[in-house]
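K.L.:
What would the 3D arrangement of this be:
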Amino acid sequence: MNVLILSSSSENIEQKYIEQAQNVSAFLAAKGFNLIFGGSHRSMMGICYQEFIKRKRDVYAFTKKEYIDQLKYLEKAKINIVDTTFDLKKLMFEKSDLIICLAGGIGTLSEILSYIEEVRSNKQDKPIIIYNENNFYHNLFEQLKIFEKEKFISSNVKSFFEIVNNEKEFEDKINKLIKESEKNE
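P.N.:
Below is the predicted model of the structure:
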């Protein structure tokens, strides 16, 4: 199975976010997942790449033409170069079986909301897990409550993603998804 991990390429973040990416990636790679990601060698994205490569998993890096210079650091990845962030989001979504949303900035937030809407509006059966350690996405969830209260979205939007708050919840959720997948084979 291919897992799309959304995360940050910012090098100015706290170490706890790097560790989060490392732990999540090591666990998923050990479970046999292949990585789909935004194609940066820096920060959380770079750690994800390293953990999957270390465990001899396939890695698919998607990036825009503007960032081609970063690809030299991803020599073991299968590279996909696109023109726009819209193309990037679409291709990563299509290639993935599961989406994990780690801490990130505006690009990560854009991807999260795009993928929730894609699953909702096109009735896709693709799990989306938002990793909310230390309440990182608290304000996003509060904003969704405002949208719901003001009738811009229905309450069922929450059914298109799941929230985990720590490593144990995350691992339990992945193990459950793997068992469900094995039953369906």
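K.L.:
Please make it C-alpha for all contacts and neighbour counts, starting now.
P.N.:
OK.
K.L.:
okay, now residue 114: neighbour count?
P.N.:
Other residues near residue 114 come to 16 when the count uses other Cα atoms under 10 Å.
K.L.:
no wait, residue 112
P.N.:
22.
K.L.:
Tell me if I'm right that it and residue 102 touch.
P.N.:
No: Residue 112 is beyond contact range of residue 102, at 9.8 Å (criterion: Cα atoms under 8 Å).
K.L.:
Show residues contacting stretch 48-68.
P.N.:
5, 21-22, 25-26, 29-30, 32-41, 74, 76-85, 88, 92 (Cα atoms under 8 Å, 6 or more residues apart in numbering).
K.L.:
Could you report the separation of the closest residue to residue 138 other than its chain neighbours from residue 78?
P.N.:
Closest residue to residue 138 apart from its sequence neighbours, by Cα to Cα, 6 or more residues apart in numbering: residue 132 at 7.5 Å. According to Cα to Cα, to the nearest Å, residue 132 stands 29 Å off from residue 78.
K.L.:
let's see this one next to it:
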Amino acid sequence: MKTITVFCGSRSGVHDDYLNDALRVTEALVRQRITLVYGGGNIGLMGAIANRAIELGGKVIGVIPEILFEKELAHHELTELHQVSHMLERKNKLTELADGFIVLPGGIGTLDELSEEMALNHIGYQNKPIALLNTRNYYHHLMTFLTHTSSEGFMSAQLLDQLIIDSHPETLVDKMIQKSLPDQH
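P.N.:
Got it, this is the predicted structure:
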């Protein structure tokens, strides 16, 4: 696994645990020499993970749409910054660059990105691991909803079972790496 796209909030949340765990994920990625790909912003969790990876000498690739670039929300100290025309193009580029995805706490944009990657795995467009960092049980209610969706017949249990979920940042990254290794059987 060479690159992981991290989806997360352009805000930091109300608890320090969100920021602290996001930084721990970043540190684990840099230790493994995994390139961090993200939404290209300089604020919230997005800006924090980019800053931490840069501080540690990691490679960071950002993808930002023109509208956010023009609002001066782009991070200009990245290894690479791709400016794209709109949000759909951003999601496509984030998907294209990734070997897998880590989803940190975030808002509606983060949920949109998670849903898109799950759907792309489901229809067979890709087969990339997706992991959710469950800091402070942030994704507990979402998992309850997805389990209900599956039990009601609107989503396969297999799709749900493919998600990697953990509340410990380093363990989550380790599970992502293990998931990407060829089966040894």
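K.L.:
chain center to stretch 155-164 of structure 2, what's the gap?
P.N.:
Per Cα atoms, centre = their mean, to the nearest Å, the displacement of stretch 155-164 of structure 2 from the mean C-alpha position of its chain is 17 Å.
K.L.:
Identify the residues contacting it?
P.N.:
Applying Cα under 8 Å, 6+ apart, the contact partners of stretch 155-164 of structure 2 are 118, 121-122, 129-132, 146-147, 149-151, 172, 175-176.
K.L.:
on that earlier part again, show only the entries of the contacts of stretch 48-68 of structure 1 found in helices.
P.N.:
21, 22, 25, 26, 29, 30, 85, 88, 92 (DSSP state H).
K.L.:
Excluding chain neighbours, what is closest to the fourth one?
P.N.:
Which is residue 26 of structure 1. In space, residue 26 of structure 1 is closest to residue 51, 5.5 Å off (Cα to Cα, 6+ apart).
K.L.:
any idea how far residue 176 of structure 1 is from that neighbour?
P.N.:
22 Å.
K.L.:
The two: which is more packed in?
P.N.:
Taking other Cα under 10 Å, residue 51 of structure 1 and residue 176 do not tie; residue 51 has more neighbours (22 against 12).
K.L.:
Pull the number of nearby residues for residue 128 of structure 2.
P.N.:
By other Cα under 10 Å, neighbour count at residue 128 of structure 2 equals 20.
K.L.:
isn't there a strand covering it?
P.N.:
No: assessed with DSSP: H, G, I helix; E, B strand; the rest coil, residue 128 of structure 2 is coil; it does not lie in a strand.
K.L.:
quick check, residue 116 of structure 2 in a helix?
P.N.:
Yes: according to three-state DSSP, residue 116 of structure 2 belongs to a helix.
K.L.:
quick one: the strands in structure 2?
P.N.:
Ranges of strands within structure 2 are 3-7, 35-38, 60-65, 80-84, 100-103, 130-133, 164-166, based on DSSP state E.
K.L.:
Run a quick check on residue 100 of structure 1 versus residue 21, I expect a contact.
P.N.:
No: applying Cα under 8 Å, one finds residue 100 of structure 1 not in contact with residue 21, separated by 10.5 Å.
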